[in-house]
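Student: Build me a model from this:
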Amino acid sequence: MKTKFLLPATLFASLLSVPVTLTALEPATLEPLPHAGDIYAPDDQNSPYAEGTRAINEGRWSDAGSIFSKIASQRGDRADAALYWKAYAENKEGQSARALETCADLGRSYSKSRWITECDALRIEIRGASGNPVQPQSTPDDDLKMLALNALMQQDEGRAMPILQQILQKPGPDKLKEKALFVLANSNTPEAQNAIAQIARGQSNPQLQVRAIRMYAAIKGKQSTSMLSDVYQHSSDEAVKRAILQSYLVSGSPDKLMEAARGEQNPNLVKAAIQSLGAMGAISDLSTLYRDKKDTQARTAILNALVAAGPKGSEMLNTIATTEQDPELRRRAIRNLGVTGGKAAAPSLVAAYQSSSDVESKRAALDGLFISGDATDLVSLARSEKNPELKQAIVSKLSIMHSKEATDYMMEILNK
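Tutor: Model (predicted):
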């Protein structure tokens, strides 16, 4: 039988309890830590339970089993937790049968313990690894049902898929459907991926379409762009289109983002495509768009996207700051240059200040110098500025800059 990747039961259960993100699809390697309420307090670091916890976290399974066995035998407040961690250590040590016996002991001795659920998850993991997975129908708890389904998918997908399809197609809680989708996403088989692709296309379960789009893009990478592009072209749902634009960013597909930025009629989606291009550092594409787009809203989005592009956007911002005829766009380019260029942008910002004829453009240059932390040039401009309003604006910025140059200039003003 072909072996497939299986998430550890305890970790898989924790992923089922939080919203599914793209990072949740990455392989997990960390061991589960104790519940927050059971991590030993600072004044309890030398207790037997704390020592057992350290043994678990350090992978000393034999030591952990012995320590927690002793704690459990004392029947104290943490005896039920100790039995679970004893079973966990036994399973890690390869003693799965003994781990199942320990879990059974937990159920008999502490029938109302919350650690029974943890042992149920461990039991599902052990049964799945042994080739005898727990049947999902026999498990009433939704999270455990998903754990059982995940295990069954690894051993006998032909039996698991109809159950997953039934959960996805029949009326039921959205959270349960999302968890079923997550189980599908952890399978690399064509049948599972086709099922996710159908949902991503909106052919079934439209309420899960956005989540399926993100999962499909994470699984297929650049191979997802052709299908997602087709969905984008035929959809009128803004949320669906936005999810696809985000998927283009994840898969590294600037060409698809350019298509959307050029052809999309919805200004919100045009802005989203432009922002994603900025996050990718696609300066050449943004430059082309800035030249081709004539509306102020799109051009403003491009100027902001150049900030997201980081230092790579500085050169283009500098060019726009010196050539743009629209005063609002020019001022935004000047201000954003201070964000992206840092102190390296100081000469351009000083030049913009000195060459600007309007007060607002000068203020934009001052904002850029302030954002970049350039007290030296601000002091120089303050000394030479004749306009009282602008001089006050410069001094106001210097008064909250914690630098020697700014402090010295404040003292210079006070001593006059």
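Student: going forward, measure contacts and count neighbours with C-alpha atoms only.
Tutor: OK.
Student: Check which helices and strands whichever strand or helix holds residue 100 is in contact with.
Tutor: Using DSSP states H and E, residue 100 sits in helix 96-109. Here helix 96-109 touches helix 79-92, helix 115-129, going by 3 or more C-alpha pairs under 8 Å, 6 or more residues apart in numbering; DSSP states H and E.
Student: got the angle between the first one and helix 96-109?
Tutor: Between helix 79-92 and helix 96-109, the angle comes out at 170 degrees (axes from the mean of the first three to the mean of the last three C-alpha atoms, to 10 degrees).
Student: circling back to that earlier point, and the helices and strands packed on helix 96-109: which comes nearest residue 361?
Tutor: helix 115-129 (63.0 Å; C-alpha to C-alpha).
Student: and after the closest one, which helix or strand comes next?
Tutor: Following helix 115-129 toward the C-terminus (DSSP H and E): helix 142-155.
Student: buried ones in that next one?
Tutor: The neighbour-count check on helix 142-155 (16 or more other C-alpha atoms under 10 Å) flags 143-155 as buried.
Student: can those go into a markdown table with extra columns for distance to residue 396?
Tutor: A markdown table is the format used below for the buried residues of helix 142-155 (distance: C-alpha to C-alpha, whole Å):
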| residue | distance to residue 396 |
| --- | --- |
| 143 | 58 |
| 144 | 61 |
| 145 | 63 |
| 146 | 60 |
| 147 | 61 |
| 148 | 64 |
| 149 | 64 |
| 150 | 62 |
| 151 | 64 |
| 152 | 67 |
| 153 | 65 |
| 154 | 66 |
| 155 | 69 |
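Student: before we go on, could you also do this sequence so I can check it against the first one:
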Amino acid sequence: MIRYTPLRPRLAALVLTTLLFATPLAAAPLDPGGEMNALYWQGHSALGAGDWKLAQLRFADLERRLRQNEPSTVDAAVYWQAYALMRGGRDQEAAALVRRLRSEFPRSRWNRDAAMLLHGKGRPAAVDGEDSLTGMLQEPPAQAIPKLVGILNGSGAPRLKQRALFLLSQMDDAGALAQVAAVARGKDRALSERAVRMLAVANAGDELRQVYAAVPEPQRKLLVLKAMGVAGSYEDLAEVARHSTEPHLRAGALQALGVAGQSEVLAEVANSSVDAGTRIAAIQALGTANATRDLLALYPNVRGAPLLRQEVLKSLLVASNEGVVMKLYHQATSADEQRAVQRVLLDAGYDPNRPRR
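Tutor: Sure thing, here's the model as predicted:
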């Protein structure tokens, strides 16, 4: 019988995968105070702890904030509320949220997940031959793996191949993981991207390193870099950030490190890189990592470099509250610096000269 790895230890990786792959690499939503980002993380942390009520409350708070600031992205918060309610046994309330999701966002990518949520709490119905795949769950890996690989290499429907790939990714077997990595290196772009995500959730750092070396296309390499951040392959990301000859790959590695909260390498690159674009990417990633201390330590070194100074100030707004940047405004050592800090604050909606109530 196939042994499957427990899902709960993978939940943290799955959450990080959602964050990394939900938006383009350099297109994180503007959230100067970090409140929406914090609510998202708190909601998923509660899911990981099995605190369904707290998770639903956090995602409800997130929905309210998004409706004020980014109404086009509310659908994700509605879905995760429904998920938390369903897991908490509040099926009718979950169903009502799913109906609201469909009504308000008929084209949302979350609608399919929501439908699956209502059907067996996340388990989709078997279609297009999936019943035969279900039977493989009872077979030893030595028998099941060749059959699943045969489906992947055959002419079956894409949905069937996706299901076969998922089953391989869930098997507690090195041979199955090697087959997932082979798909990740393959020419089928859709399956390859799914396989990369699965390797990320499986913390398959060695396999991802091989995939990164094998795929030639820049966009596929960027996807693998994101996956490395989820899998905890920080040394591999640091190597790319420090030594890659491709600026976009250095930037991709830096942002993946930022999402993962790995500020040490980011601070090193921000201080030492001779390439201005790479330094800026590292500074932006420090903001993503909420690395206020590192950014404040960097600020005196860039005080006389207008472009770098501006990026540090903007990243400080992302990493902390406006009070930190307000303090720099009042501590400015020149009129030029004070004007520069003021511009950043005003652009973000804060007036340093407005009396506080």
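Student: Can you give me the TM-score here?
Tutor: After superposition, the two chains reach a TM-score (TM-score structural alignment, normalised by the length of structure 2) of 0.59; 252 aligned residues with a C-alpha RMSD of 3.9 Å.
Student: re the thing from before, for the helices and strands packed on helix 96-109 of structure 1, give me CSV that also has distance to residue 360 of structure 1.
Tutor: Below are those laid out as CSV (distance: least, C-alpha to C-alpha, whole Å):
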stretch, distance to residue 360 of structure 1
helix 79-92, 66
helix 115-129, 63
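Student: So which of the ones you listed is nearest residue 411 of structure 1?
Tutor: helix 79-92 (65.2 Å).
Student: Quick one: map residue 354 of structure 2 onto structure 1.
Tutor: In structure 1, the residue paired with residue 354 of structure 2 is residue 379, using TM-score structural alignment.
Student: Its match and residue 356 of structure 1: what is the separation?
Tutor: To residue 356 of structure 1, residue 379 of structure 1 is 18 Å away according to C-alpha to C-alpha, to the nearest Å.
Student: can you check residue 329 of structure 1 too?
Tutor: 14 Å.
Student: what range in structure 2 matches the helix holding residue 100 of structure 1?
Tutor: So helix 96-109 of structure 1 sits over no part of structure 2, by TM-score structural alignment.
Student: and what of stretch 237-244 of structure 1?
Tutor: So stretch 237-244 of structure 1 sits over residues 217-224 in structure 2, by TM-score structural alignment.
Student: and that stretch, how far out from the chain's middle?
Tutor: Chain-centre distance of stretch 217-224 of structure 2: 15 Å, with C-alpha atoms, centre = their mean, to the nearest Å.
Student: Stretch 280-295 of structure 2 too?
Tutor: That offset, for stretch 280-295 of structure 2, works out to 17 Å (C-alpha atoms, centre = their mean).
Student: So which elements touch the longest helix seen in structure 2?
Tutor: For structure 2, the helix that runs over the most residues, judged by DSSP state H, is helix 52-69. Applying 3+ C-alpha pairs under 8 Å, 6+ apart, we find helix 52-69 of structure 2 packed against helix 35-49, helix 74-87.
Student: And stretch 342-357 of structure 2, how far out from the chain middle?
Tutor: Distance, centroid of stretch 342-357 of structure 2 to centroid of chain: 31 Å (C-alpha atoms, centre = their mean).
Student: ok so, going back, when residue 379 and residue 356 of structure 1 are compared, which one has more neighbours?
Tutor: Between residue 379 of structure 1 and residue 356, counted using other C-alpha atoms under 10 Å, residue 379 has the larger neighbour count: 20 against 16.
Student: how much space between that one and residue 392 of structure 1?
Tutor: The value you get for residue 379 of structure 1 to residue 392 of structure 1, if C-alpha to C-alpha is used, is 12 Å.
Student: go on, residue 27 of structure 1?
Tutor: For residue 27 of structure 1, the distance to residue 392 of structure 1 (C-alpha to C-alpha) stands at 57 Å.
Student: same question, residue 235 of structure 1
Tutor: Residue 235 of structure 1 is 54 Å from residue 392 of structure 1, by C-alpha to C-alpha.
Student: now the helices for the stretch 251-357 of structure 2?
Tutor: Secondary structure of the stretch 251-357 of structure 2 (DSSP state H, counting those that start in this stretch): helices at 263-272, 276-288, 292-302, 306-319, 322-330, 335-347.
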